[in-house]
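> return atomic coordinates for the entry below.
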Amino acid sequence: MSDLVIRPVQSKADRKRFVDLVWDVYKDDPHWVPPLKDEMLGLITPGKNPWFEHAEAAFWLAERGGRAVGRISAQVDRLVLEHMGEGIGNFGMLEIVDGETEAGPRLIATAEQWLRDRGMKTSLGPLSLSIWDEPGLLVQGFAQSPTAMMGHHRPSYQAIVEGAGYAKAKDLVTYELDIRIDMIPMIQRLIDAGNRSDKIRIRSVDKSRFDEEAHTILTLLNDAWSDNWGFVPLTESEIAYAGKKLKPIIYEDLVCIAEVKNEAGVFEPAAFMITIPDLNELTRDLNGELFPFGFIKLLWRLRKPRVKRMRVPLMGVAKKYQGGRLSAQLAFMMIERNRIASVGPYGASHGEFGWVLEDNQGMLSIAQLPGAEVNKTYRIYEKAL
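Predicted structure coming up:
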């Protein structure tokens, strides 16, 4: 008889073991970047993460001989049910140590039963914990370290998930490109025309008005992404929470808002773009620990970060402006502005754009800049319960 035990995470100590497990899973993976433990604990703790205001989650550890060898989560989010469809539950945060063959199927079965008990008809994932955190399972791009806010997984997980009866629902892709390369003439002409227009202006955010600027950007995000597959709106609490987390890594010259003069002759927010230095380059050697000295090191590095890669985690054009020449014009104007800033004081040579839904033709046409290539693919799976 197997000595593998699947048990629920119930205590603070359990949550710590849940987070710490990934150090065992990826200890021999040179491309893994240790997450910040405080961030991970905050993500899965009700009362700290406002996601729990509209969702519930359960977490499990797989243990063999008292040692944690696997983990998983299952979630029911009222906003997913409202915006994606009734009966859709989620799983996520699946991790299994190398050589463990039994834990994966049993963890997945445990999460599925929890979803069935709550009336769910479909299991969709992995989402850790929502589409706004680390969505999808890495299925291509294992030989490159992840950028900030993106996941990294063992290649063996794909067979485990598919072996449990899951099929592809949607792929999310990221693009990498050499940002030292100038825009091609056709795109540059579009940018130059926008710069000459008296109906368009691109401005940097003002961190002295951070709460107001964050609300403007995240409200634009909710509008711009509202027709996308998998979209779940950020609540007011989540907007405030995200703003607080993003503030230390926001640099005014890397975040911009495009404004367009409306019919009343007033400039209104029409698009935004957030570029961040790849924080994984700055935190990798901290081994997940901010205290006692990691916090000081990180604060010092964030003062004037120098990185090889930049990442564009969020970008959007208000729905009323999507689908036409203006939408592409605003996007390329912001991209060029942030590209120049990234290469200059930050010393970056490459950028990562995404994630982007595999069938979002508008964003794909923008992401496919000269020299850009898909460097990672993350897959979201589904299964009827």
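
> going by C-alpha atoms from here, please, whenever you check contacts or count neighbours.
Will do.

> so in the protein, which helix runs the longest?
helix 325-343 (DSSP state H).

> alongside the first, I'd like the structure of this one:
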Amino acid sequence: MLKSILVNSPETQKEFLEFPARLFRNEKNYIRPLDKDIEEIFNPNKNKFFRNGTCERFLFKNAENQTVGKVAVFVNPKYEQKLKTGGIGFFDCIDDQETANFIFDFCKNWLQERGMEAMDGPINFGERDKFWGLLIEGFHEPLYGMNFHAPYYQKLFENYGFQIYFNQLCYGRKVYDEVSQVFMNGHRMNAKNPNLKAVHWKKNQLEKFAHDFAEIYNKAWANHGEGKQIEAKKVLKMFQTMEPILDEHISWFIYENEKPIAMWINIPDLNQWFKYLNGKFGWIEKLKFLMAKFFIKNKKMVGLVFGIVPEWQRKGIDGFMIWEGTKHFRKTRNYTDYEMQWIGDFNPRMIKIAENLETKVTRKLATYRYIFDRNLPFERHKML
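This next block holds a predicted model:
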């Protein structure tokens, strides 16, 4: 018989972090996420979603007191859905369906007690930019902030009755591959406009770029719902945290008469350095990180955010931005590989941009949904 244990002590917090590292010790492509990145999600002083939501973590142990699974389960009122939908995330489990079913049943009961009608997972108690989705294809080294799962996780979810709410597609290409003619045509058309300019961000102007980022993001994503609005002060804090690893030459903004209208935000893939730290980031690991950053050339850049305000969409501004940026970082940087953070299959315009960039799908994740009333119809995420 399995028992659930609330994560509420230093010992249980440590086990929550250590269990997946043991589970995946023989997976050559597993990269342990930084402990601090996980713990900040569950710290009410760090995560704004605790202001209105609630979240708890649990370990699951067998009769021999061995950890066989873990999960976080939460209610986020800003996660707006047709049904009242809670979330589960940071799920890890041995390859055993009965164990997984016990965990899923536990989460279902926890959420029903709080008035929920469905659960999505594995998702994050926060924004979609980190630890969102179940890896189902492309079991390569995960990008920084991305989940890694064993292939058997998919059957654990689907055998229980979870259905794919939407797929999350990652696209990649070589930096020096030829840029699509579609983008080159867009660049040619917009390069004639004297009111447009392309600017790469600068560390000494983080506050300005944080406001520009928030303005573009909130306009471009306003129709998505599900907690998509973002505050400039939060962006600035994020930029300040990221400053040691920001590469000024690979993130770009487009302005029309000084007004921000588009952005293309990229960073080096931090996991190419963090994989040497075993999840820790104390002073010794920080020294290791600096040494790795100095001695190990990072050949991979990651696309985090691509946004265009509505009035400039479908006007070739994407091509203008991509070619201006590409010309620059080809001359100034040594990256050879580019991979985009996931795009939902409900977003055909972004998928079209990725395809026009002549990328290939590098990995697929899935956001699953389980409706508690099994007689209710299941609907996939609406198309944008």
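
> so what does the longest helix of structure 1 touch, helix or strand wise?
helix 185-196, strand 255-261, strand 267-277, strand 309-317, helix 361-367 (3 or more C-alpha pairs under 8 Å, 6 or more residues apart in numbering; DSSP states H and E).

> kindly recompute the last result at 6 Å.
Counting contacts by 3 or more C-alpha pairs under 6 Å, 6 or more residues apart in numbering; DSSP states H and E, helix 325-343 of structure 1 packs against no other helix or strand.

> buried residues in it?
Across helix 325-343 of structure 1, burial judged by 16 or more other C-alpha atoms under 10 Å covers 326-343.

> what is the subsequent helix or strand relative to it?
Per DSSP states H and E, the first helix or strand lying C-terminal to helix 325-343 of structure 1 is strand 350-357.

> that following strand against structure 2, how far on average?
Mean deviation of strand 350-357 of structure 1 relative to structure 2 after superposition (mean C-alpha distance after the TM-score superposition for structure 1): 1.3 Å.

> how much space between the aligned partner of Asp285 of structure 1 in structure 2 and Trp252 of structure 2?
Alignment note (TM-score structural alignment): Asp285 of structure 1 maps to Tyr276 of structure 2. Noted for Tyr276 of structure 2: a distance of 30 Å to Trp252 of structure 2, by C-alpha to C-alpha, to the nearest Å.

> and Val73 of structure 2, by the same measure?
37 Å.

> okay, those two: which has more neighbours?
Val73 (28 against 23; other C-alpha atoms under 10 Å).

> a helix runs through the more buried one, doesn't it?
No: counting by DSSP: H, G, I helix; E, B strand; the rest coil, one finds Val73 of structure 2 to be strand, located in no helix.

> list the contacts of it.
Taking C-alpha atoms under 6 Å, 6 or more residues apart in numbering as the criterion, Val73 of structure 2 is in contact with Cys55, Glu56, Gly87, Ile88.

> give the contact list for Lys197 of structure 2.
Shown in contact with Lys197 of structure 2 (C-alpha under 6 Å, 6+ apart): Ile254, Tyr255.

> do the same with Met146 of structure 2
Contact analysis of Met146 of structure 2 by C-alpha under 6 Å, 6+ apart lists Lys130, Phe131.

> same check, this time on Glu56 of structure 1
By C-alpha under 6 Å, 6+ apart, Glu56 of structure 1 lies in contact with Gln75, Val76.

> could you look up the SS state of it?
Looking at Glu56 of structure 1 with three-state DSSP, the answer is strand.

> corresponding residue for Val302 of structure 2 in structure 1?
Taking TM-score structural alignment, the alignment pairs Val302 of structure 2 with Arg311 from structure 1.

> please name the nearest non-neighbouring residue to that match.
Leaving aside its chain neighbours, Arg311 of structure 1 sits nearest to Glu352 (4.7 Å; criterion: C-alpha to C-alpha, 6 or more residues apart in numbering).

> trace that neighbour over to structure 2, please.
In structure 2, Glu352 of structure 1 lands on Glu339 (TM-score structural alignment).

> how about Leu94 of structure 1?
In structure 2, Leu94 of structure 1 lines up with Phe91, judged by TM-score structural alignment.

> these two touch, right, its match and Val71?
Yes: the pair Phe91 of structure 2 / Val71 is scored as a contact, 4.3 Å apart, by C-alpha atoms under 6 Å.

> what about the aligned partner of Met363 of structure 1 in structure 2, distance to Lys259 of structure 2?
Aligning on TM-score structural alignment places Met363 of structure 1 opposite Met350 in structure 2. Look at Met350 of structure 2 and Lys259 of structure 2: by C-alpha to C-alpha, they are 22 Å apart.

> element containing Gly151 of structure 1?
Going by DSSP H and E, Gly151 of structure 1 is not in any helix or strand.

> and if you look at Asp92 of structure 2?
Asp92 of structure 2 belongs to strand 85-93 when assigned by DSSP H and E.

> so which other helices or strands are in contact with that strand?
Using 3+ C-alpha pairs under 6 Å, 6+ apart, strand 85-93 of structure 2 sits against strand 67-75, strand 118-121.

> between strand 67-75 and that strand, find me the angle.
Following axes from the mean of the first three to the mean of the last three C-alpha atoms, to 10 degrees, one obtains 170 degrees for the angle between strand 85-93 of structure 2 and strand 67-75.

> what is the burial count for Phe291 of structure 1?
Neighbour tally, Phe291 of structure 1, other C-alpha under 10 Å: 11.

> does Val139 of structure 1 belong to a helix, a strand or coil?
strand.

> map it across to structure 2 for me.
So, by TM-score structural alignment, Val139 of structure 1 is matched to Ile136.

> quick one: which helix or strand includes Tyr217 of structure 2?
Assigned by DSSP H and E, Tyr217 of structure 2 falls in helix 206-220.

> what does that helix correspond to over in structure 1?
Structural correspondence for helix 206-220 of structure 2: residues 210-224 of structure 1, per TM-score structural alignment.

> other residues contacting that stretch?
Pro233, Gly243, Gly316, Val317, Ala318, Lys319.

> which pair in those spans the largest distance?
Gly243 and Lys319 (22.2 Å; C-alpha to C-alpha).

> Glu64 of structure 2 and Ala100 of structure 2: what is the separation?
From Glu64 of structure 2 to Ala100 of structure 2 the distance is 17 Å (C-alpha to C-alpha).

> higher neighbour count, these two?
Ala100 (24 against 8).

> before I go, just wanted to say thanks for your time.
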